[in-house]
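> got a predicted structure here, sequence first:
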Amino acid sequence: MRILLFTGKGGVGKTTLAAATAAALAGRGRKTLVVSTDPAHSLGDAFGLLLTAEPSEVDICLHAVQVDSRSLVDDVWQDLRSQLRSALSGAGIESLDAEELTVLPGVDEVLALTEVQRLAESGPWDTVVVDCGPTAETLRLLALPEAISGYLTKLFGKQAKLGLGSRRWNNVGESVRRLGTHLESLRTLLTDPSITTVRLVLTPERVVVAEARRTLSALALRGIRVDGLIANRLMPAPGFWRGSAASWLRTRRNQQNEVLTELAAAGLGADVVRPVEHRAVEPVGLPALLEIAGELYNGTDPLTGYGKGVTPLLQVSEVDGGYRLRIALPLGRDTPLDLARVDDDLAITVDGFRRLIALPALLRPCEILHAESDAEGLLVSLARTGGKR
């Protein structure tokens, strides 16, 4: 089974391209489910159908579903939260503290991701295409399994410190452990490049491209593979046409070409970015979506991706007196970056996104000398110390 996640800045057309890709996969005979976790609920509009929280047949081999995360919160999380609050209050924790400990930020998003996993694993699907929300929401969504695991660790840490052993706590302990195990399985699913990859949608505009580059860095930090970018709504070339309309089109297309050239100079060229021209008519329904897919994939398998994708996050090479650690992050020239050593971890902060990366055992006794960035990412030099940090 394969999972393709489509995301991009709001308004770039990711829903249409996710629907078009799903239609193309189904047209090749693959049993395909396209799922929307975007609260905007526009996937049904792309197909011209009313979708529900259960898979609806769109065509042979193609089903679609709109995840209702609010309903999932009401059905799944509230019972466990009530049990936790009761257990913590009964163990001597003030009611306000218990309320705070059981308010889980982003629970609706993580339950939406959980529902995607359930649908993927319980159905007959060969491929699941996910229409995610805008990039900021998607990055938060993809970071939640790791973040909530830390929350649970904090919760259990407080329980252990207070020596909680009441029957009331024991009644919910197993439920929380199961939640932790499930979150770990979600993280594993997202970071397995043989299963899950991301298609990042953008329009050829500098503001949008800047956000796309930040998204690439953030996804690389989380070990999630991007297998291609789609430059959507490229203006058609006016050729030898004359007149004010042709002049406007020519100027706009030249601006877009400049942006694509800058992307190519940054290592994101034609082998990674694929263009889709702007349509005069809003693409709604299977025929229009399949036309877009034909332009986008040009007869190739939509599952293969476009280029090598994001390289492995960490690569280690030995040099005289120490090692070099390559961290594959697509960084802009002026990208704010902070690097720090925290015990056996490397704390990397890029454009406000922070992650602790566990250093390979080989590098843990080493001392960081310096770091520099180039077209391939961040290069950290470390010296052997012989001791342990």
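Looks like it came in fine.

> make it CA atoms for all contacts and neighbour counts henceforth
OK.

> so where's the longest helix in this structure?
helix 135-161 (DSSP state H).

> what about residue 304, how many neighbours?
Residue 304: 10 surrounding residues under other CA atoms under 10 Å.

> same question for residue 268.
By other CA under 10 Å, neighbour count at residue 268 equals 19.

> thinking again about what came up before, for the longest helix of the chain, which positions count as buried?
135, 137-139, 141-145, 147-149, 151-152, 155-156, 159 (16 or more other CA atoms under 10 Å).

> helices of the chain, residue ranges please.
Going by DSSP H, the chain shows helices at 14-27, 43-47, 69-72, 78-90, 95-101, 107-122, 135-161, 167-190, 206-221, 244-265, 286-297.

> how far does the third one sit from the chain's center?
For helix 69-72, the separation from the chain centroid amounts to 20 Å (computed by CA atoms, centre = their mean, to the nearest Å).

> other SSEs contacting that helix?
Secondary-structure packing of helix 69-72 (3 or more CA pairs under 8 Å, 6 or more residues apart in numbering; DSSP states H and E): helix 107-122.

> kindly calculate the angle that the helix it packs on makes with helix 167-190.
60 degrees (axes from the mean of the first three to the mean of the last three CA atoms, to 10 degrees).

> could you pull out the buried residues of helix 107-122?
Quick answer for helix 107-122 (16+ other CA under 10 Å): 107-117, 119-120.

> what does stretch 4-21 give?
Buried, per 16+ other CA under 10 Å, within stretch 4-21: 4-9, 12-21.

> which residues touch the residue lying closest to residue 252 once chain neighbours are set aside?
Leaving out its chain neighbours, the residue that sits closest to residue 252 by CA to CA, 6 or more residues apart in numbering is residue 235, at 7.0 Å. By CA atoms under 8 Å, 6 or more residues apart in numbering, the contact list for residue 235 reads 249, 252, 253, 256, 277, 278.

> let's bring in a second model and compare:
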Amino acid sequence: MAAAGAVGKRRRATNSTGLLGGGQRGTLLVTLDRDSPVPEMVGVYPTRGRPVPISSDASLLSLDPLSVLEPAWSNFTEAIGASGGPTLPVVSVLGSVAPGELTSLPGFEELLLLRRIRDEATSGRWTTVVVDCSGLGDPFALLRAPAALSQTIDRLWPRHRRLAAASERPVLARVSAAVDEVDRDCRDVIDLLSDPHTTAAHLVVDSGPRGERQLPRLAALAALTALPVRQVSGNDGTAAVVSAGFEAVAAAAAAGLGAVTTRIPAVDGPLDRVARLRRLGILVEPPSGAPVGTAAAVVDRVEGSGLQAVYEMRWHQPLPDPSALGLGRAGDDLLVTISGFRFPVRLPSVLRRCSVTGATWDDDELCVRFAPDPAVWPTRPTA
């Protein structure tokens, strides 16, 4: 589906060109699966980390997570080691880990993959970048990684402490800068993924009973992670039996995200060349410019003022299982858990000085209530 979308026709955006711009540049298809069938399907030999042309206007970039991780980790540990003096214990431990010892540092590998995709998207070489996430166990785990890693960095070594340490102990300046760079990349990727002017996500599931069960959860996680979904597609070609109720479930999921629905019919014969992929007629919807889910959250003061004020934060949030909703707080983030998936939602500045007092959910809208925390709420000086 991703390959067919990359080599097929694309609808032009009418409201915004986003970061990728316009013009006659080509399309880049990115695969993240080491065993992806796409290179064989389009008849090319993949060169890891370098785009390879697959048609007159499309190229393929095959990313191997480990090959992206090792050189970046070497650069990071080199910056840490260049300080030449004592550092924080956790930083020293990280600096002692060799690239070859890494198998999976939580969130770091995923961030590097997304950063590599971001660099291609903002390079000016491509009109469209299509990312194939089908080889991943849970695509939303990939999308959550930058937010989770940024939160971990902030908890282990908050930015204000990093800046203070760098100013008081110049030997830590390079260490602080290296950590800051990782944190900036996290926030940059988060902004790119949730930017409705640049990103258009496509949920593709089989149109059988399994896809019908998956869609409500996927729609809920898309709203939670602010992923701007533009299209919900049912793939008849991978469904053993097409479900009679699939269209209704897909329409409900798409309506809540402001997306459209499509059905991809099964085809005879193998999809083993670009010409056959094009016959599928896959159209890649452009970004809409409309934020979804937590990116479209509304914050209002509904009662009182000062320390007696009550604030509400509301956004459209489907819940496949309302009893599995969980809320927590960690620093400047609201931790929301839906169907076993936890995501840190960054709070606006006024709510960072508040405590959560309760929450309600009705008609697919989640409303979280806050009250000012006297310990950190600013007060007016008395005369």
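Nice, I can see it. Here the structure is a predicted model, which is why all the values come from computation and not from measurement.

> what's the TM-score once they're superposed?
Superposed pair, TM-score by TM-score structural alignment, normalised by the length of structure 2: 0.74. Supporting alignment: 349 aligned residues with a CA RMSD of 4.1 Å.

> quick revisit: specify which member of the buried residues of helix 107-122 of structure 1 is nearest to residue 347 of structure 1.
Using CA to CA, the shortest approach to residue 347 of structure 1 within these belongs to residue 110, at 24.2 Å.

> that closest one maps to what in structure 2?
Using TM-score structural alignment, the partner of residue 110 of structure 1 in structure 2 is residue 111.

> likewise for residue 304 of structure 1?
Match for residue 304 of structure 1 (TM-score structural alignment): residue 286.

> wait, residue 180 of structure 1 touches residue 149, no?
Yes - shown here, residue 180 of structure 1 and residue 149 form a contact pair, counting by CA atoms under 8 Å, at 6.0 Å.

> buried subset of the contacts of residue 235 of structure 1, written for PyMOL?
A single PyMOL command is used to select the members of those judged buried by 16+ other CA under 10 Å:
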select buried, resi 249+253+256
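
> mind putting the contacts of residue 235 of structure 1 into CSV with distance to residue 103 of structure 1?
Shown next, in CSV, are the contacts of residue 235 of structure 1 (distance: CA to CA, whole Å):
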residue, distance to residue 103 of structure 1
249, 51
252, 48
253, 49
256, 45
277, 45
278, 44
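
> what's the counterpart of residue 184 of structure 1 in structure 2?
That one, residue 184 of structure 1, aligns with residue 187 by TM-score structural alignment.

> follow-up on the earlier one: wait, what's in contact with the match of residue 304 of structure 1?
Contacts of residue 286 of structure 2 (CA under 8 Å, 6+ apart): 10, 11, 12, 13, 199, 200, 230.

> for the third one, what are its contacts?
For residue 12 of structure 2, the contacting residues are residue 286, by CA under 8 Å, 6+ apart.

> just give me the match in structure 1 for residue 66 of structure 2.
Aligned partner of residue 66 of structure 2 by TM-score structural alignment: residue 70.

> what distance do you get for the closest residue to its match other than its chain neighbours to residue 37 of structure 1?
Sequence neighbours aside, residue 108 is the residue nearest to residue 70 of structure 1 in space, at 6.2 Å (criterion: CA to CA, 6+ apart). In this view, residue 108 of structure 1 and residue 37 of structure 1 are 10 Å apart by CA to CA, to the nearest Å.

> likewise residue 145 of structure 1?
16 Å.

> likewise for residue 120 of structure 1?
Where residue 37 of structure 1 is concerned, residue 120 of structure 1 sits at a distance of 14 Å (CA to CA).

> picking up where we left off before, ok, the contacts of residue 286 of structure 2 vs residue 272 of structure 2, which is closest?
Closest to residue 272 of structure 2, out of all of these and judged by CA to CA, is residue 10, at 21.1 Å.

> residues in contact with that closest one?
Residue 10 of structure 2 touches 283, 284, 285, 286, counting by CA under 8 Å, 6+ apart.

> now swap in residue 28 of structure 2 and tell me
Residue 28 of structure 2 touches 6, 51, 58, 59, 60, 61, 126, 128, 129, 130, counting by CA under 8 Å, 6+ apart.

> show me those that map onto strands.
Using DSSP state E, the subset of the contacts of residue 28 of structure 2 located in strands is 58, 59, 60, 61, 126, 128, 129, 130.

> most neighbours among these, which one?
residue 60 (29 neighbours).

> residue 371 of structure 2 against residue 355, yeah?
Yes - in terms of CA under 8 Å, residue 371 of structure 2 counts as a neighbour of residue 355; the distance is 5.4 Å.

> the more surrounded of those two?
Using other CA under 10 Å as the criterion, residue 371 of structure 2 and residue 355 rank with residue 371 on top: 22 against 15.

> show me the strands in the stretch 251-389 of structure 1, by range?
273-277, 314-319, 322-327, 337-342, 345-350, 353-358, 367-374, 377-383 (DSSP state E, counting those that start in this stretch).

> make a markdown table from the ones you listed and add distance to residue 31 of structure 1 to it.
Shown next, in a markdown table, are those (distance: least, CA to CA, whole Å):
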| stretch | distance to residue 31 of structure 1 |
| --- | --- |
| strand 273-277 | 25 |
| strand 314-319 | 35 |
| strand 322-327 | 37 |
| strand 337-342 | 43 |
| strand 345-350 | 38 |
| strand 353-358 | 36 |
| strand 367-374 | 42 |
| strand 377-383 | 38 |
